[in-house]
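Asks: Have a look; sequence and predicted model below, questions after that.
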Amino acid sequence: MTVEGGNGSSFWEGVGQMALAAAILFVAVTFKDYGITWDEPLHLENGWLALEWYLSLGEDRRVLAFQNLYLYGALYDSVSAMAGAALPFDAYETRRLVGGLVGVAGLAAVRAQARELAGPRAGALAIVLLLLTPEWMGQAFSNPKDVPFATAAAWLGLFQIRLLRELPRQRLSTLLCFALAFGAALGIRVGGVVLAGPLAVGCLYWLARHMRVHPPATALREGAWAAARLLPAFGLAWLLMLGFWPWAQLEPVTRPFQVLAGFAHFPLEFSFPFAGRTLVSTDLPWWYVPVGFAVKLPEMTLLGLGVATLAGLRALWRHPMALTQERVGLAAAILLPPAIVIVAGTVLYDGIRHLIFLLPPLSVAAALGLDRLAAALTGPSLRERLPQAAILGAALLIVWAGSQVVTMIRLHPYEAIWYNRLAGGVAGAAGRFELDYWGSPLSEAASRLRNHVVAREGSAALVRPYRVRICGPHASALYFLPPTWKAVPDGKGEADFYLSFTRSSCGAVPPGREILRVKRMGVTLAYVLDLREQGISSDPP
């Protein structure tokens, strides 16, 4: 790890830029590798219906009652639909490309946040940490709500830092950027109103510090002035949200609040494995969120968070107002949303998916901790006692990064099923936690089934009316099968092949010859059976 200043700053600027370039290259090379997720066909259609709403000036009203997606803003789906009309890829490939680039935009925001708070080294560490968090890039390509929302929240976090630093006279440009980012977040999910909480906490902390050095009347007057400057930004954000949300445009004041009240206790109840126990989505224990992040964050991120937490507590022990309002705002961005979720008893499922927007601030905080650790390792006092400390620290970072890259390559394109060593890795988490919950391995299974049958039966197999029984999202498989191959109704009845994912059971598995398995790191994600009486010769799974 290099000493900051001079060439050190240039080095870390280069590391940050290289990480961003690597992320863009990763998206360009791999965006076609990802399968179709469970609800993605609905989002694809929702995007086109939203465009029809705008193009018809509200005459085409189908988007207003489409599934339950009318309860969300259509920003991301609309952008993906427009990209689909302009780019020379099929609809799903286009969504992969857009999603990957949105994930990269989140990386850029994280680097900018940490850089603003602690300099180039922290910025480089933050982008590396988030890039090598498999949950982030693994979800980015095909998650139509959570990663786009998280990226908007990450940019909002950047402008929150600047607003808090500029108090009480925030710049107009910062206020405008804050409003744009906030409006984008709300235009994806109205629950983004929670993102205003950390800014409020930071402002109140600033006011408390300000009153320690200024007369109360002066401090309150300047606080009121700062609040008055913020109000138009919130108003603009609300207008942007309405612009991206057709259903809310009809009743712009009441409908967003109706959705907020309903989503806190969304009526979706089912059981799933978590930490070796069976939990119910509507009755989660308080430890669901902390344990979920503890097993999903990379070990290096956990180390950085530990150092940052100890440093923050030590500073507060010395002086209760020792932290800056920007760092208090960052802490609130990490702690406030989970606290609200736990107190409100919010319905959650699919691991940490609904709280992916916490990954950017967690990566920033971890980078600040690692940056502080790097400063200690390269400081004169430790360097005299342990000359090789900086080299050992750099070696540890490089070895961890290399190991993480290798693991992500082995999991590709299912990086999101990754768990850290606290959960025993992917193999240790199998059966104790949910791995794949999107159903996208069915896409690989279907593609390999098609190639397998054609290789043994010739091209005539492409036009035979084969019947396929599918356990899991049908569209994830059918899109990659010949059009003459049909799914049997409701996944039941006579069939020639059986395709299944492993998230849940679809009843008794029919007898048949196993043709193939989709596996990563020893764990089966999907499999295919030949149900015909004679079957066809199969390769070892």
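Replies: That came through fine. Residues are numbered from 1 along each chain as shown.
Asks: only C-alpha atoms for contact and neighbour calcs from this point on.
Replies: Noted.
Asks: Secondary structure element holding the residue nearest the centre of the chain?
Replies: With distances taken as C-alpha atoms, centre = their mean, Val147 lies nearest the centre of the chain, 3.7 Å away. If you go by DSSP states H and E, Val147 is part of helix 146-166.
Asks: Below is structure B, check it against A:
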Amino acid sequence: MLHSVAVRRFGARAFFGLLLVLGGLLVSDYGVSWDEPTDQRNGLVSLRYLADLTLGHEPYPIEQYRDSDHGVLFELPMTLVARYGLGLVGEQVDRDYYLIRHGLTFLLVLGGLGALYGLARLRLRRPGLALLPVALFVLSPRLFAESFYNAKDLLFLAVFTVGTFTLARLVQRPTLGRALLHGLATAAAVDVRLLGLLLIPFTLGLLLLAGLLPTPPGGPRPRQVGALAGAYLLAAAGATVAGWPYLWADPLSRLLLAFQRMSHFPWQGEVLYWGKLEQAQQLPWHYGPVWLLITTPVAYWLAAGAGLALAAIGLLRRPLERLRTFSGRLDLLFCGWLLLPFALVIGLHSVLYDGWRHLYFVYPALLLLAVSGGEQLWQRGRRSRWGWPLLLGLGLLAGLELGLTAVRMVRMHPQQQVYFSFLTNQQVEDNFERDYWGLAYRQGLEYLVRRHPTGPIYVAATEQTPLFNNLIWLTPADQQRIQLVAEPGPGRYYLFGYRAWPGAAPAGRGRAVYQVKADGLTILSVLYEP
């Protein structure tokens, strides 16, 4: 028995160790995303505010900064690393800064995957099977790639998963220590993104269940539950304010303002959706669900649908009996984790853009329900004469898709952020956004300096921001040779990134001399006019 436990522990550690090695090998391959300089600036604003308070100066009016209502739990420490670790001043960055930033982002996401493994062990009670949701996450091309450079959505996914894990442990054994630890985890989630507040109703609801429907034999009494809830709320509130300088002057009113802004984020851009340019403020309700379906391997969301249905049937058929069990409470938590954020976004008419990235944090719940649903179907079907071969066939098809997804990830590297699960490249080009992160500009710039090893290179682009961001990957001498111009023309290159653009590149801007493709999908064209 002890030998088997040791083997399982070694297997899990080896698995995560391999992921760590894989991340170290790949971290230098990804470009700089559109938002990273903006996120860095947010950390700088908070650092200046802290410095003013420390030195007794008139504090910088942090509430007037446009992104001050975005948490800085990652950005503030990253700013300190840049200033005191790398000697960078202000908004100054270099290649090492982004390598460290991407490496730390991946490490934090890996920590979130550790929490996902912990949740799977609690629900499935099989350590070997509990690694499957983590493996499915790694074989989710978009989310794996964004685990290196998306320090907003993927970092929030990680800390929300940690918060859900600490909640599950609190529900399993309600103690003061676990309540306080969960309060800190909740604060960390809120200090990355305000939607971390969802952990509060999840927590209070499950603690209420623990008080009203104690798990045999016995359980915490209502008074104990109330005390734990109070301790949790105090820890969460105190740590949230401590970790977010924007809140210090007036915590409650600024938190409400931040929530109001989040509910109706004032982004006025257009997105390409089903072949039409749509105002982000007026997107149809199905924008988020459709993007989830077309960018997630089909087997994952089909299995998650089965898991969701089985969990709902169990809860509806015998609600009191099911909710007295730990597994039933976890099923309720996972269902709420997956469905409630979509319901809130649809009900509040919240602004989404760049796919469903603002809702990525529900993805671990989808994977947990998928594996749980698959296991339950297998346990039920293997005893049936007809069910066993049917499930075996479905399992083989799912395994085939997993293998194909892994092959596609290798072929697409380092552009897995434009993975679509079942659409053809032509359907994607005509109907949906492609490289909205602007990462392909790195490959475009690297091509230009290879093509012209000496002399100035005159370059225009559809989007100046990602072009400028990715100059950092060139040598200082090559950066000096890139001359940015406003418009394409004779003797100039034009980098066309296809953001909010259906079909081929526009005519009259030159001929294509180079294209960045991801598994056949064109995501950047380098045009040249002689």
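Replies: Arrived safely, thanks for sending. Bear in mind the structure is a predicted one, so any value in this text is a computation, not a measurement.
Asks: After superposition, what is the TM-score?
Replies: Put the two chains on top of each other and the TM-score (TM-score structural alignment, normalised by the length of structure 2) is 0.85; 507 aligned residues with a C-alpha RMSD of 3.4 Å.
Asks: related to what we said a few turns ago, aligned counterpart of the residue nearest to the centre of structure 1 in structure 2, please.
Replies: Aligned counterpart of Val147 of structure 1 in structure 2: Leu154 (TM-score structural alignment).
Asks: quick one, strands of structure 2?
Replies: For structure 2, applying DSSP state E gives strands covering 270-273, 276-279, 457-461, 482-484, 492-496, 511-518, 521-529.
Asks: Just say which of these is most tucked in.
Replies: strand 492-496 (a mean of 25; mean count of other C-alpha atoms under 10 Å).
Asks: helices or strands next to it in the packing?
Replies: If you count contacts as 3 or more C-alpha pairs under 8 Å, 6 or more residues apart in numbering; DSSP states H and E, strand 492-496 of structure 2 packs onto strand 457-461, strand 521-529.
Asks: Please state the offset of the shortest one from the chain centre?
Replies: Meaning strand 457-461 of structure 2. 32 Å (C-alpha atoms, centre = their mean, to the nearest Å).
Asks: Tell me what angle it forms with strand 492-496.
Replies: Relative orientation of strand 457-461 of structure 2 and strand 492-496, computed by axes from the mean of the first three to the mean of the last three C-alpha atoms, to 10 degrees: 30 degrees.
Asks: tell me what strand 457-461 of structure 2 is packed against?
Replies: strand 482-484, strand 492-496.
Asks: Over to the last one?
Replies: Using 3+ C-alpha pairs under 8 Å, 6+ apart as the contact criterion, the elements in contact with strand 521-529 of structure 2 are helix 425-431, helix 441-451, strand 492-496, strand 511-518.
Asks: Using a markdown table, please lay out the ones you listed together with distance to Val21 of structure 2.
Replies: Formatted as a markdown table, these follow (distance: least, C-alpha to C-alpha, whole Å):
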| stretch | distance to Val21 of structure 2 |
| --- | --- |
| helix 425-431 | 32 |
| helix 441-451 | 24 |
| strand 492-496 | 34 |
| strand 511-518 | 24 |
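Asks: what's the closest of these to Phe137 of structure 2?
Replies: strand 511-518 (19.9 Å; C-alpha to C-alpha).
Asks: with structure 1 superposed, average distance for stretch 253-260 of structure 2?
Replies: Once fitted to structure 1, stretch 253-260 of structure 2 is off its aligned match by 1.0 Å on average (mean C-alpha distance after the TM-score superposition for structure 1).
Asks: Can you list the buried residues in that stretch?
Replies: Arg254, Leu255, Ala258, Phe259 (16 or more other C-alpha atoms under 10 Å).
Asks: now stretch 218-236 of structure 1
Replies: For stretch 218-236 of structure 1, by 16+ other C-alpha under 10 Å, it's Ala219, Leu220, Glu222, Gly223, Ala226, Ala227, Arg229, Leu230, Ala233, Phe234, Leu236.
Asks: With distance to Glu533 of structure 1 added, can I get these in CSV?
Replies: Formatted as CSV, these follow (distance: C-alpha to C-alpha, whole Å):
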residue, distance to Glu533 of structure 1
Ala219, 83
Leu220, 82
Glu222, 81
Gly223, 78
Ala226, 76
Ala227, 74
Arg229, 74
Leu230, 71
Ala233, 67
Phe234, 65
Leu236, 65
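Asks: Counting only helices, which of the residues you listed make the cut?
Replies: Counting by DSSP state H, the buried residues of stretch 218-236 of structure 1 place Ala219, Leu220, Glu222, Gly223, Ala226, Ala227, Arg229, Leu230, Ala233, Phe234, Leu236 in helices.
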